[in-house]
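Asks: with the input below, show me the fold.
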Amino acid sequence: MQTAEIRQRWLDYFASRGHTVVPSASLVSDDPTLLFTVAGMVPFVPYLTGLVPAPYPRATSVQKCIRTNDIEEVGKTPRHGTFFQMNGNFSFGDYFKEQAIAYAWEFLTSAEDEGGLGFDPKDLWVTIYEDDDDAFQYWKQTANLPDERIQRLGKGTNYWSTGQPGPAGPCSEIFFDRGPAYGADGGPATDDDRYVEIWNLVFMEYLRGQGTGKDDFEILGELPKKNIDTGMGLERVAFLKQGVENMYEIDQVRPVLDKAAELSGRRYGANHDDDVRMRVIADHVRSALMLIADGVSVSNEGRGYILRRLLRRTVRAMRLLGVETATFPELFPASRDAMKAAYPEVESDFDRISRIAYGEEETFLRTLASGTSILDLAVADTKTKGAGELPGDTAFLLHDTFGFPIDLTLEMAEEAGLTVNRAEFDRLMADQRARAKADAKTKKTALADLSVYSAFRAKGETVFTGYDLLETDTSVLGLIVNGESVQSAAAGDIAEVILAETSLYAESGGQEADAGSIVGNGFDLEVLDVQRPVKGLVSHRVQVRSGEVGVGAAARTVVDAEWRRGATQAHSGTHLVHAALRQILGPQAHQSGSYNKAGYLRLDFAWNQGLSAETRSEIEEVANNAIREDLEVVTRVLPLDEAKALGAMALFGEKYGDLVRVVDIGGPWSRELCGGTHVRHSSEIGIINLVSESSIGSTSRRIESLVGRDAFRDLATERAIVSELTASLKTPREQLPDRISELLANLKAAEKKIAEYESRQLAGRVPELVASATRVGEVTLVSESVGSLRSTDELRQLVTSVRERLGSDAAVVALAAEVSGKPAVIVATNPAARETGVRAGVLARGAAGVLGGGGGGKDDLAQGGGSDVSAIPAALESVTSNLAA
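Replies: As a prediction, the model looks like this:
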């Protein structure tokens, strides 16, 4: 049974039993505490917790998920995958435990020709929470399972909660017995790979209190509504139904594994280590494909870093299979073809997906080349010192700074006859993880408690009137101070205000929140920010400028008209620049992110090379031509499918409901899904002035532009600068570039002559310095301060010239100078001096310590510096003392 068929059977089964079929949410989670959607229930959390009223009593979905906490286990077990699909059925205060158990058993054991999965009941085991007698009885009466196949387990295993105070409840898990060939008897309690968990039913019926860990918390009482949250692992069921050994061999994953085997010339099933690597490749390619399809781009932080890690682990695994050339152009099409039946977007958007993936592979292959050079130097240095172990901090530097995998470092060090100080590397990695975990915990704590909004959201959605009005009469539904709901806020307080209606735009879609105020009888509130903490609810962060505001008070929202005008100009300008980009570069130059506020816009787009000055000018001209043509801006609210059929562009990373707002500028010339505020005619934008274009990644670029009045002011400033230059240089404006080039050439020639003169001056000082040489033990020493120099390069040239003139007898040269207001010292030794044991690096470090700084270098040439120019004589004296010692 193909994976796509299992998926469809699930949806059909629950749809026929009154469940609303909900499409999968994006892998990019709305939850600010999560990087990704990590479980099927994540999109339903607001309904399960009561924060937002559920729009339907029961629902079903097949949710795309990403988890990377077990990434090191990928490929080693039959069930660990980074990307996976979770089939879920949910009840929001509708049916409960008995019905959920009945649905699960019926779907699993009904015959295939009846729409079920056809599992044999004798192969299924169940676990329940140890005190859940109701679940035990329901399983007995529904499935007629023998007592020994219903195992009672403790709170740490069979009790669900979010890990924080809130909803909780017992759960029941269903396992498939793969048979004696896979492990010992004893059921799921043996915790053996023989028993594969395929379904988890959570009975959300209690409210838990504070506590730590999975089982150390108090149950405070029952929830007012009991909910059902279940999840069936699609990949796990697929590998069982398809009769293969693990999830990497199912129809949606195996083609990539086979392609990796073909490219490497190695046979899957012949070698355990190679098998693990092929499974890692198959998993990571599919995961990266789905992440990029959902709008994630490669970067060095957050979601982008996870994507980069998956792609680089794939390259590493292919390298360990003996393939050092680019393989993504073979691997990604294989994954696309395996996934397109369930997710058509991976085929329709493959051009963009492949550019991101292939670009990252090219970048990492270059990284591997440079990292290999650094590793070669470290290996040579280790061997020179007679050591057999590469320092752990070197391995960590390669991993952390260059993205060089530790497995590759271990492999290459072993080839060179060295080991790696893995304990030190692991300690440094653990320190880094601890810092990241502490940071993540801080952020989670700051954002996690949204329960304060639930009572306000239960009163309905905040009505936004700002598309048509700048002022709106409304009422205060609630006030929040320091995370607590309060009845009033007085002058000087910072508070959140929840209103029934608002004309103030909440930050979203790249558009910054409106500036403005909220006023009423006896109070005046300055609006600091406007956000949507939960879906459908707008919160206004304010400072009470005067008076006192209370819950229930009548109020008026007032948008700063000048701010809004600038914001609409910038947002509409963003649409024009995006349309111009696609017109000039092609449809592959797709917007991947944006930010706009009054007078300014920033647009990120998929492209892998810098834009020429001519291309930038052309983009700017196309956008400004659209302004001059006074194109009409029309907004419509349409069903999502209808909007897409009209060609409206959906932007990656944005979330859309069933109804969407379509913004047309000049009809289809620019047609995008957008919830932002816009001008009514393009001429109202005024002018667009592109001020920069830069790289933000191997496959992404960023354009920044000033808009409207800010653009005019910037151009006026440039005009004033040009006028000043034409007057100063007595050159017409059109001849300025040639005149400035001429002056720069003259300046460069003059600097060259000055450098030649100074070089001769320095050379002229060599005889005098050689004549100052003294004898210290077995070594001839020149130790002098040479005053002020322009650079340490000049000092180094002087030192080496003096050393050459001292002949072949043991000699040391130590010269100091003031360079840019700071002291510098350089020490050089000749071969004869080094044979006596003299090391330039040791002498330079000693002198630099006297100068209040640090230094070092090689045995033949080293330098140091510091902060105390007056200590130069003492620093040079330290060289003499160290030689005499």
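
Asks: contacts, neighbours, all on C-alpha from now
Replies: Noted.

Asks: residue 206: neighbour count?
Replies: 21 (other C-alpha atoms under 10 Å).

Asks: doesn't residue 605 belong to a strand?
Replies: Yes - checked against DSSP: H, G, I helix; E, B strand; the rest coil, residue 605 lies within a strand.

Asks: what's near enough to touch the nearest residue to it once chain neighbours are set aside?
Replies: Ranked by C-alpha to C-alpha, 6 or more residues apart in numbering and with sequence neighbours excluded, the top spatial neighbour of residue 605 is residue 591, at 4.2 Å. With contact taken as C-alpha atoms under 8 Å, 6 or more residues apart in numbering, residue 591 is in contact with 578, 603-606, 651-652.

Asks: distance check, residue 375 against residue 393.
Replies: Distance, residue 375 to residue 393, using C-alpha to C-alpha, to the nearest Å: 12 Å.

Asks: buried ones in stretch 690-704?
Replies: For stretch 690-704, the neighbour count (16 or more other C-alpha atoms under 10 Å) marks 690, 693, 695, 697-704 as buried.

Asks: pull out the buried positions in the helix or strand encompassing residue 799.
Replies: Following DSSP states H and E, one finds residue 799 within helix 792-805. By 16+ other C-alpha under 10 Å, the buried positions in helix 792-805 come out as 792, 794-796, 798-803.

Asks: next up, for comparison:
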Amino acid sequence: METAEIRRRWLSFFEGTDHTVVPSAPLVYDDPNLLFVNAGMVPFKPYFLGQQSPPWKRATSVQKCVRTLDIEEVGKTTRHGTFFQMNGNFSFGDYFKEGAIRQAWELVTGSQAEGGLGFDPDKVWVTVLGPGLLPHLPDGDEEAAALWREIAGLPDERIQRRGVEDNYWHMGVPGPGGPCSEIYVDRGAEYGPDGGPLVDEERFLEIWNLVFMQEELSAIRSKADFDVTGELPSKNIDTGMGLERVAYLLQGVDNLYEIDEVYPVIERAEQMSGRDYGADHGADVQFRVVADHVRSGLMLMSDGVTPGNEGRGYVLRRLLRRAVRSMRLLGVQDPALTELLPISKDVMKASYPELEADFGRISQIAYAEEEAFRRTLVAGTTILDLAVDKAKERGATTLAGDQAFALHDTYGFPIDLTLEMAAEQGLEVDREGFTTLMTEQRERAKADARAKKSGHASTEVWRDLRDHGPTEFLAYETLTAEASVRGLVVDGARVPALTQGQRGMIVLDRTPFYAESGGQTADEGVIETASGAVLRVRDVQRPVKGLIAHTVEVESGELTEGAGVNAQVDPDWRVQACQAHSGTHVVHAALRQVLGPTALQSGSYNKPGYLRLDFAWNSSLSRETRSEIEEVANLALRQDLPVSAAYMTLPEARAAGALALFGETYDEQVRVVEIGGPWSRELCGGTHVRHSSQVGALTLTGESSVGSGSRRIEALVGMDALRYLARERALVSELSGLVGVRPEQLSDRVGQVLTRLKEAEKEIAAMRQAAVLSDAGALVASAEDVNGVTWLGHDAGPGVGGDDLRRLVTDLRGRLGEERPSVVAAVSAAGDRPVIVIATNAAARERGLKAGQLVKIGAQALGGNGGGKDDLAQGGGQDASQISEALTQIGRALGRA
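Replies: The predicted model follows:
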């Protein structure tokens, strides 16, 4: 049975039992504690925690998930991958244990002909919480055990009791919890010994966990150590079935890498590498890494993640580069993602049809990242070769851990590749030193992550305020509103009042202020009281869903909780913010019109007068293309296109062709903003002008790269655009006056001036070089004999560059001949920064006199360092007053040679 069919049966079964089918949330989810959705219940957490009221009594989903804690372990086992799909059914105060167990048994053992999964009832085992483990549940979960006997007819030997770590569930934070019951399938004697999951979890494979949320927990100390406050007022069900596990059981294969949604990538990798999966364990690990990471990368890019150097982008970059590197270890030197990514798309699109429609953007990002990594491999190989050569020169047999770490951390060069290539040249790598540095880096990252999380002050204060109801959001309707103060917060704690000079946060029962979201910065303005208190609004955020908090500075008076206020948005600020946000939509539509539908927005930021927009594209835009985009955008403004907003369901919006910003999370009801009807139709919660002409002028000010396959375009709108153009005009006028031409002739005249300047620079360089070399004959005559070596040290005076010094010493070396060892050094200073260059002939090198070593002696005397090849080397320093001393030190070194 294909994986997509298992998924379809799951949703169909629960839809038939009155569950609302909830689409999978994006992998990038609105949770500050998560990089990605890592469990099927994550989108339902607000309902289980009581932060929001669930819109349904029953729900079901197949949730996309990514777990990245052990990326290095992927492929080493056959049970764990980064991307997986979790089937779940959920009850919010509706059915409980009996309903969950009855439905699970019916679906698991129901015949395939009637829509079930068709597992043999005699092969099914279950576990429940055992007795004597928790004080409040002295008998364990005998209620669940009795239901399994009653509903499924399971004999007691196939109902096993386990401990709290296995069969009790909570979120790790105060909130709901309860015992759980896990369902296992016996794979047969060839997989291990008999005796149920207590004996062997390879033979007896868990496929489904039913969580019975029945208690309120507090003071969570560990998985098995917590306090129970009491029973929940309404009991909930949260279940999770691993779709991939069920697939490999029903498809008769041994592991998740061999199912229909994964194995085709391995097959293509076999063809490309000429190696067979299953023939060698080391190669098998690489095949599995490729299959897992290509699929995971595909799904992350589908949800709007782009490669980067931190956070989610770094995880994606790491996955794609590990896939490319694994193909290299399999012997494939040519680009691999162009072959593998389309195959993964083809096997996944049955479940996620959006992959087909969006593959142009996804592939563009992936292929650009692979090409960038291939360049990294070339650069890293060069650096590694130099490090290996230096280690061999010292007679070392080990490459230092800090060098391996620098390759990994600075250049993105994988440690496995460093190990492989060093071994090819007869060196080991100091893995212990490398691991120590990696551990230190991870600890710093963890500390930084903890600091960032603590920056989200405890959400308890916001939850308490949210319990009084959501903030009424009036930003679309008005710029002023009468409101009352629901709460005051300073440094994460409630306070009774804010006084003059204090900074804090205010929660109102209703507000006209726009809270920062969707790339639009927050409104500014004032909050005033009848008694004369004035508070300047500096920022507006949504600390928890439904609640709006205003960061304020008290300019005068005092504000107390419960007071009545008048909230006033700065009208000029709002007008300019609307211009910028509508301008962002216009630029996005213009990009797609000029570049094509794959130029999709991947992020944006706008504030009054300014906008920037990141979009999927893998090359810079020409001046002509930028001009065309700007013209299309301004024509749309000139046409005075109507701007409108409407609410509809998410499926209706998608059917209408509305574009969603990748990585954003949307409610079932969404707001669709149109400019000129279908010309620009996007999901958006921002504020906008009413007609496109109200944006005013729009001028592009910059375009740049923000990562592989991603570009950024910047623009000004309204009066900021006009001021920018006025400054440009004034600059052109001034330059035209300076060079004595009309503005339209300025470009040609500047080109002529630059050409003349380059010619003059060449003439000056030639004259300088001639001057430097003119005294070469006299310099040769001044050479000394030091310990059988012809030694020539020369202070070339100020202002001679490194290139000229190199020409000088090589010329002098040639004039001195090859009959006897000779060493030539020349030094010059530009200000206080001296440069030294040394050349040696073959005879000197045979004596062991190497330019790279000698230049370090001179450079150290100058307060710096240097290096290079044995025949020619260069260094620099900080102290030009020590030039004479530097030459003396080199001469002394020759005397000791």
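
Asks: just the buried residues of stretch 690-704 of the first structure now: which is nearest residue 241 of the first structure?
Replies: residue 699 (39.9 Å; C-alpha to C-alpha).

Asks: trace that closest one over to the second structure, please.
Replies: Counting by TM-score structural alignment, residue 699 of the first structure lines up with residue 709 in the second structure.

Asks: got the contact list for its match?
Replies: Shown in contact with residue 709 of the second structure (C-alpha under 8 Å, 6+ apart): 306, 364-366, 368-369, 616-619.

Asks: of those, which belong to helices?
Replies: Among the contacts of residue 709 of the second structure, the residues falling in helices (DSSP state H) are 364-366, 368-369.

Asks: tell me the one among those residues nearest to residue 79 of the second structure.
Replies: Nearest to residue 79 of the second structure among these, with distances taken as C-alpha to C-alpha, is residue 366, at 26.1 Å.

Asks: count of neighbours near that closest one?
Replies: Look at residue 366 of the second structure: counted by other C-alpha under 10 Å, it has 27 neighbours.

Asks: and stretch 645-663 of the first structure, which stretch of the second structure?
Replies: With TM-score structural alignment as the criterion, stretch 645-663 of the first structure aligns to 655-673.

Asks: which residues does the matching stretch contact?
Replies: Here stretch 655-673 of the second structure makes contact (C-alpha under 8 Å, 6+ apart) with 25-30, 302-305, 601-603, 643-650, 653, 678, 680-685.

Asks: how big is the offset of the helix holding residue 799 of the first structure relative to the second structure?
Replies: Mean deviation of helix 792-805 of the first structure relative to the second structure after superposition (mean C-alpha distance after the TM-score superposition for the first structure): 2.8 Å.

Asks: how far is that helix from where the chain is centred?
Replies: Taking C-alpha atoms, centre = their mean, to the nearest Å, the mean C-alpha location of helix 792-805 of the first structure is offset from the chain mean by 49 Å.

Asks: name the residues that touch that helix?
Replies: Contacts with helix 792-805 of the first structure, where a contact means C-alpha under 8 Å, 6+ apart, come from 759, 762-763, 766-767, 769-770, 789, 811-817, 819, 824, 826-830.

Asks: of the residues you listed, buried ones?
Replies: Applying 16+ other C-alpha under 10 Å to the contacts of helix 792-805 of the first structure flags 762, 766, 769-770, 789, 811-817, 819, 824, 826-830 as buried.

Asks: residue 277 of the second structure touches residue 287, doesn't it?
Replies: Yes - shown here, residue 277 of the second structure and residue 287 form a contact pair, counting by C-alpha atoms under 8 Å, at 7.0 Å.

Asks: shared neighbours of the two, which are they?
Replies: Residues touching both residue 277 of the second structure and residue 287 (C-alpha under 8 Å, 6+ apart): residue 266.

Asks: okay, the two: which has more neighbours?
Replies: Comparing residue 277 of the second structure with residue 287 by other C-alpha under 10 Å, the one with more neighbours is residue 287, at 29 against 17.

Asks: map the more buried one across to the first structure for me.
Replies: Aligned counterpart of residue 287 of the second structure in the first structure: residue 278 (TM-score structural alignment).

Asks: tell me which helix or strand that match sits in.
Replies: Assigned by DSSP H and E, residue 278 of the first structure falls in helix 272-293.

Asks: mind reading off the mean deviation between that helix and the second structure?
Replies: Relative to the second structure, helix 272-293 of the first structure is 2.2 Å off (mean C-alpha distance after the TM-score superposition for the first structure).

Asks: buried residues in that helix?
Replies: 274-293.

Asks: doesn't residue 514 of the first structure belong to a strand?
Replies: No - using three-state DSSP, the assignment for residue 514 of the first structure is coil, not a strand.

Asks: that one reaches residue 562, doesn't it?
Replies: No - here residue 514 of the first structure does not reach residue 562: they are 10.2 Å apart, not a contact under C-alpha under 8 Å.

Asks: quick one, which of these two is more surrounded?
Replies: Under the neighbour definition other C-alpha under 10 Å, residue 514 of the first structure and residue 562 were set side by side, and residue 514 has more, 25 against 11.

Asks: show me what contacts the more buried one?
Replies: 504-507, 529-530, 559-560, 563-564 are the contacts of residue 514 of the first structure under C-alpha under 8 Å, 6+ apart.

Asks: out of the residues you listed, which are inside strands?
Replies: Judged by DSSP state E, the contacts of residue 514 of the first structure include 529-530, 559 as members of strands.

Asks: so which of those comes closest to residue 256 of the first structure?
Replies: Looking across these and measuring by C-alpha to C-alpha, the closest to residue 256 of the first structure is residue 530, at 46.2 Å.
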